[in-house]
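Asks: Structure for the following, please:
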Amino acid sequence: MDNEDGKRIVTFIIVIIIASAFIAGFGKEEGGGVTGTVIV
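Replies: The predicted model follows:
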């Protein structure tokens, strides 16, 4: 059970980091870095 929870938490964190980085990068490309800053 601990192993499953650990995988779930790690996956959740990785997804958030990737999404944040993607949104921040997209914001920079579009010239709207505020969106990325808010998410991060």
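Asks: From now on I want contacts and neighbour counts done on CA atoms only, so please keep to that.
Replies: Will do.
Asks: count of neighbours near residue 24?
Replies: Residues near residue 24, counting by other C-alpha atoms under 10 Å, number 21.
Asks: for the helix ranked longest in the chain, packing partners?
Replies: As assigned by DSSP state H, the longest helix anywhere in the chain is helix 2-30. If you count contacts as 3 or more C-alpha pairs under 8 Å, 6 or more residues apart in numbering; DSSP states H and E, helix 2-30 packs onto helix 33-39.
Asks: And this one, please, so the two structures can be compared:
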Amino acid sequence: MFSLHLMEKRMGAFIDKAIMVLRVLIALLELIRVLID
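Replies: Now for the predicted structure:
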């Protein structure tokens, strides 16, 4: 039970990081598009 809870917390942290990385990538793509235009 404890290890399962720990895994859940770790997955949550991983998902938060993944969302943050995706947001940064999207922001960079928008910036590149603006610079190209």
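Asks: Fetch the TM-score of the aligned pair.
Replies: For this chain pair, the superposition-based TM-score is 0.75 by TM-score structural alignment, normalised by the length of the second structure; 31 aligned residues with a C-alpha RMSD of 0.6 Å.
Asks: which residues in the second structure does the longest helix of the first structure align to?
Replies: On the second structure, the counterpart of helix 2-30 of the first structure by TM-score structural alignment is residues 8-36.
Asks: Now that stretch on the first structure. Mean distance?
Replies: By mean C-alpha distance after the TM-score superposition for the first structure, the fitted stretch 8-36 of the second structure averages 0.5 Å away from its aligned residues in the first structure.
Asks: which of the residues in that stretch are buried?
Replies: Neighbour counts over stretch 8-36 of the second structure (16 or more other C-alpha atoms under 10 Å) mark no residue as buried.
Asks: now stretch 31-40 of the first structure
Replies: 35, 36.
Asks: Give me the distance from that stretch to the chain's centre.
Replies: Offset of stretch 31-40 of the first structure from its chain centre (C-alpha atoms, centre = their mean, to the nearest Å): 12 Å.
Asks: Check stretch 15-23 of the second structure too.
Replies: 1 Å.
Asks: got it, and stretch 22-40 of the first structure?
Replies: Per C-alpha atoms, centre = their mean, the centroid offset for stretch 22-40 of the first structure relative to its chain is 11 Å.
Asks: Next: stretch 6-18 of the second structure.
Replies: 11 Å.
Asks: what does stretch 12-23 of the first structure give?
Replies: The answer for stretch 12-23 of the first structure is 2 Å, by C-alpha atoms, centre = their mean.
Asks: Residue 2 of the second structure: neighbour count?
Replies: Residue 2 of the second structure: 7 neighbours (other C-alpha under 10 Å).
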